[in-house]
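Chemist: Build the 3D model from these lines:
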Amino acid sequence: MSGAKTFYITTPIYYVNDKPHIGHAYTTLACDVLARFKRLDGFDVKFLTGTDEHGQKVEKSAEAAGVPPLALADQNSANFKELAGILGCSNDDFIRTTEPRHLAACQALWTKLLEKGDIYLGAYEGWYSVRDEAFYAEDELVKEPNGAKLAPTGAPVEWVKEPSYFFRLSAWQDRLLQWYEDNPDCVGPNSRRNEVMSFVKGGLQDLSVSRTSFKWGIPVPGDDAHIMYVWLDALTNYITALGYPDTSGDFARYWPNVIHMVGKDIVRFHAVYWPAFLMAADLPPPKRVFAHGWWTNEGQKISKSVGNVIDPLSLIETYGLDQVRYFLLREVPFGNDGDFSHRAMMGRMNSELANDYGNLVQRVLSMIGKNCGGQVPERGPATGDDSEMLAPAYGLLARLRDAMDRQLYHEALEAIWMVVRAANAYVDKQAPWGLKKTDPARMGTVLWTLAETIRLLALATQPFMPTASNRILDLVAVPEGQRDYRSFSPVAALVTGTPLPSPQGVFPRYVEEVAS
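Modeler: The predicted model follows:
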């Protein structure tokens, strides 16, 4: 792929204190869809995910479990690696912050910041949340009626006083604001960009970037009494995976043409601290940070204590992988909060996948099998109706590119479904079953137009539903070498006389089992 446009996409690295849940699956799937789309569109793509394995939370959990921190990290990191496989993810790398390559990258970045005068030794005194691995100012805390103080996330906080190295974040306030102004797309969606800019305009304090009260982390170079603050450690993973501190090779190839996909709760770390660290180290900041929303479950906030955490593995077992992939990126505008409900899931599966798309494929290919000898029919002269059907189908790629570059997955899927609905309306209007006796040549043209539309729809849906889309491409006999987006044109259209396999259902209706 020498000379190809490059594209780098990352999930946040997932904290090994958690068990994988729907939020992790959502972010990873969003990245996978974008990675697949860009690959199909001719980009040289690198897709990274992985696990964040240091910090006080891990040390405390390991202590409670009576195991070394690395043993706990090994076990839980494996769960996230397994999840990526079960989700059908196409990631090129899976990084762990306990790897030697990551230690080397973090210590190199620290040394660079120290040399530049952006890190200095002092003492930290203030509020710290172990659960969030974050420091909070007094005015950010939530005061409970009983006098207790909580982080804005609801996590408990404790007063911490210890020697600490600091990063001169305050010195980067104006340069960060300039970066946001000069790069209006660097943080998305706009609501998060406004939130980040408001935070920075409110004044930045220097950031404590080391701890001495626990040991599970990356040692500060030249001062083993300190370990690096877990966020400086964690964020560095994005350049560790590109070979940093070597800035040739993959680093030169992919950085900074990167999109960091994150949950809205960690946008500050990615859109304030991370660009400041990079610029201070004479490295370009990321191209874009996109923060998506959170899911609720049947209208309720998801929490372990309520016991309504959604397990992505059981969702896939119940509904199917492509169906879950489709639903999560179709149901709500990406960037907004969304509610998961089984009723909504079944509705999308049955009305859109089974009735709209699946039924279109099944009935068109069944008619071709029955009336055209199981071969791609002959295309006769096109009517205005045929051109009206094919124009938006061929035009889909331009619409998809625009939506995907803005991470508006729901808009991409709606553009696809407009063509699906138009194809179903075209079938009903043309009534090819009636043309068999009255005008068989016209019947062939109508069925060719529909089969070609199905080919284009299957190309378009590949990033979202790779398995089902490939089955549909098999059903219209598209060769393996003609499934990328160079084939999204009339040049690669279906060839008359090509034998087609027997049509088979792709999206079965979901029928809820009734307990007897």
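
Chemist: From here on, just use CA atoms for contacts and neighbour counts.
Modeler: Will do.

Chemist: And C89, how close does it get to A398?
Modeler: Distance, C89 to A398, using Cα to Cα, to the nearest Å: 25 Å.

Chemist: What segments of the stretch 1-150 of the chain are helices?
Modeler: 22-40, 56-65, 69-86, 100-115 (DSSP state H, counting those that start in this stretch).

Chemist: Could you say which of those is packed most deeply?
Modeler: Ranked by mean neighbour count, these are led by helix 22-40 with a mean of 23 (mean count of other Cα atoms under 10 Å).

Chemist: before we move on, the earlier item: compare C89 and A398 (neighbour count), which wins?
Modeler: Counted by other Cα atoms under 10 Å, C89 and A398 do not tie: C89 has more neighbours, with 19 against 9.

Chemist: Tell me which of the helices of the stretch 1-150 of the chain approaches S351 most closely.
Modeler: Evaluated with Cα to Cα, the helices of the stretch 1-150 of the chain place helix 22-40 nearest to S351, the distance being 22.2 Å.

Chemist: which outside residues touch the closest one?
Modeler: 7, 9-11, 14, 44-47, 49, 83-84, 87, 89-91, 261-263, 292, 294-295, 309-312, 325, 328-329, 404, 462-464, 483-485 (Cα atoms under 8 Å, 6 or more residues apart in numbering).

Chemist: And this one, please, so the two structures can be compared:
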Amino acid sequence: MPDYFISTPIYYVNDVPHLGHAYTMINADSFSRWHRGMGDDVYFLTGTDEHGQKVAESAEKANMSVEDWCDSYSGRFRNAWSKLEVTYDDFIRTTENRHRVSVQKFLHAVYDNGYIYLAKYEGHYCVSCEAYYSDAEMESGMCPVHKRPLSVMAEENYFFRLSAFQEDILKWYESGNDVVFPDFRKNEALSFVRGGLQDISISRTSISWGIPLPWDERHVCYVWFDALINYLTGIGYGEGGPKFEARWANSHHLIGKDIIRFHCVWWPAMCMAAGLKPPTQALVHGWLLVQGEKMAKSGGNGVDPINLVETYGVEAVRYYLMREHALGSDGDFSLEALEQRYNVELANNIGNLLSRVTNIVERSLDSISPSSTGRVIDSSIVQGHVDRARDFWNGYASSRALEEVQNLVRYTNSVLEDRAPWKVSDLNELGEILGDALEVLRLVALLTSPVLVRSSRTILSAIGIDPTIIDFDFSGQLSWGEYQGGAKVLKAKPLFPRIS
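Modeler: Below is the predicted model of the structure:
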């Protein structure tokens, strides 16, 4: 069973969960569920980033201890992911002792290898980003992300020799592996590298809320350097866990495009400096936009995913986010599009197919399912849709995978309209029609299971299949002809009641 390690960014505890965060999490959750279904030994890591100047200042303004502040905000993220039915294997907090151990071990490795030195630094700093920006990166003296004035900071810092890894990172990118996906995001990362890498400050003496450098406790580790190491902490780097090597060898970081520089330039260089291989792959998604602007607390345009779930249901939200936009591209969020996807693709297409078929099986065949034959619904057409959907899932193209599912459902519904089983009295003919339709429903449930966590199980239960097959390796069940018949079929209630 091959290992598959997928992670999300850890979320800053100066924010509250918005739909942009949910988009990242539902992508990661869906990919982890798919790979588990393909037989991989999946490890899904997420968490919260709890150090840095901004956190300490926010706690002080709220008249709270920084520990209580972190506990409160970290809990909000975990609560949100639970309501979105995101199932992770580990939730890391950078204030945990295991992370402190991991960070200090990593820092010592980089320091001992000669890639950290002490010097004075002055630069333009964004407190919201917890990052310095060069003159070329600024926009009229403003932060390019938050559009706010930058502060000039000067202090004695320890520096990481990022410049020493310019050629090594270029070779890594040119290795032929998809180290950054999709390709056009890889080109963005390469532009950072080819523009010339400058050494980066990795410590602060002006703050105390963070992890001290192990060789000089006057200095606290820079929050981004600290935060990136969570990916190692979560799989046992600091503890020397037995699964660390295997998981790190197939590691996939799902990130937003605004943190490419940290994950696709700094992080691989940091790993090289510590004597580790770089991560296997960064999966870079675009932004969810509201009226053309990035969704963010600072912009006042954040959409609360929990409110959406309470209004439309978790299945509608998960499906819309995985169906509407291709991974990597920006896309506008709208309630109209969410309702359209739900009513047409879930209620009209999948929901109606399930209701129509199970109702006729109950009424005309005493609720006992016939087996599939492929004499009515062309099995080669079905298998083509299934194979393409599987390939798209394997290639992180969830929108296209779900489009193939819709094509399969539309084809099946068109066959049923043509054969009109509700008018057929010959039981042999009826059995052939319904047996093939039940087989399609089985395949639809498997292919949508990473996204429609509840409904895929409902479909399988309704057609007499143990829904727990989704929890295990179902890679061998994505071929036509696996539905044997003879099962008790349950008349399905409306799976996706229409939104008016």
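
Chemist: Could you quantify their similarity as a TM-score?
Modeler: Aligned and superposed, the two chains score 0.96 in TM-score terms (TM-score structural alignment, normalised by the length of structure 2); 496 aligned residues with a Cα RMSD of 1.6 Å.

Chemist: one step back: for PyMOL, what selects the buried ones among the contacts of helix 22-40 of structure 1?
Modeler: Remark: buried members of the contacts of helix 22-40 of structure 1, expressed as a PyMOL selection using 16 or more other Cα atoms under 10 Å:
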select buried, resi 7+9+10+11+14+44+45+46+47+49+83+84+87+89+90+91+261+262+263+292+294+295+309+310+312+325+328+329+404+462+463+464+483+484+485
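
Chemist: Which of the contacts of helix 22-40 of structure 1 fall within strands?
Modeler: Filtering the contacts of helix 22-40 of structure 1 for membership in strands, criterion DSSP state E, returns 7, 9-10, 14, 44-47, 49, 261-263, 292, 295.

Chemist: hmm, back to that, adding distance to M279 of structure 1 as columns, could you present the helices of the stretch 1-150 of structure 1 in TSV?
Modeler: Compiled in TSV, these are given as follows (distance: least, Cα to Cα, whole Å):
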stretch	distance to M279 of structure 1
helix 22-40	25
helix 56-65	28
helix 69-86	30
helix 100-115	10
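
Chemist: Those helices: which one's closest to D339 of structure 1?
Modeler: helix 22-40 (11.3 Å).

Chemist: which residues in structure 2 does that closest one align to?
Modeler: Under TM-score structural alignment, the match for helix 22-40 of structure 1 in structure 2 covers residues 19-37.

Chemist: With structure 1 overlaid, how far apart is that stretch on average?
Modeler: Its aligned residues in structure 1 lie a mean 0.5 Å from stretch 19-37 of structure 2 after superposition (mean Cα distance after the TM-score superposition for structure 1).

Chemist: Assess the claim that S7 of structure 2 and N230 are in contact.
Modeler: No: judged on Cα atoms under 8 Å, S7 of structure 2 makes no contact with N230 at a distance of 9.7 Å.

Chemist: What residue in structure 1 is paired with A420 of structure 2?
Modeler: Under TM-score structural alignment, A420 of structure 2 pairs with A431 in structure 1.

Chemist: okay, now its match: neighbour count?
Modeler: Residues near A431 of structure 1, counting by other Cα under 10 Å, number 13.

Chemist: Same question for the one 4 residues further on.
Modeler: As a burial measure, the neighbour count of L435 of structure 1 was computed by other Cα under 10 Å and equals 15.

Chemist: Quick check: the gap between it and M228 of structure 1.
Modeler: Taking Cα to Cα, one finds L435 of structure 1 at 74 Å from M228 of structure 1.

Chemist: How about I239 of structure 1?
Modeler: In terms of Cα to Cα, I239 of structure 1 sits 17 Å off from M228 of structure 1.

Chemist: Leaving out sequence neighbours, find the closest residue to D18 of structure 1.
Modeler: Nearest non-adjacent residue to D18 of structure 1, counting by Cα to Cα, 6 or more residues apart in numbering: N76, 7.8 Å away.

Chemist: list the contacts for the aligned partner of the one you found in structure 2?
Modeler: Alignment note (TM-score structural alignment): N76 of structure 1 maps to Y73 of structure 2. Listed by Cα under 8 Å, 6+ apart, the contact partners of Y73 of structure 2 are V13, N14, D15, V16.

Chemist: Neighbour-wise, give me the winner out of these.
Modeler: Counting neighbours by other Cα under 10 Å, the top entry in the contacts of Y73 of structure 2 is V13, with 23 neighbours.
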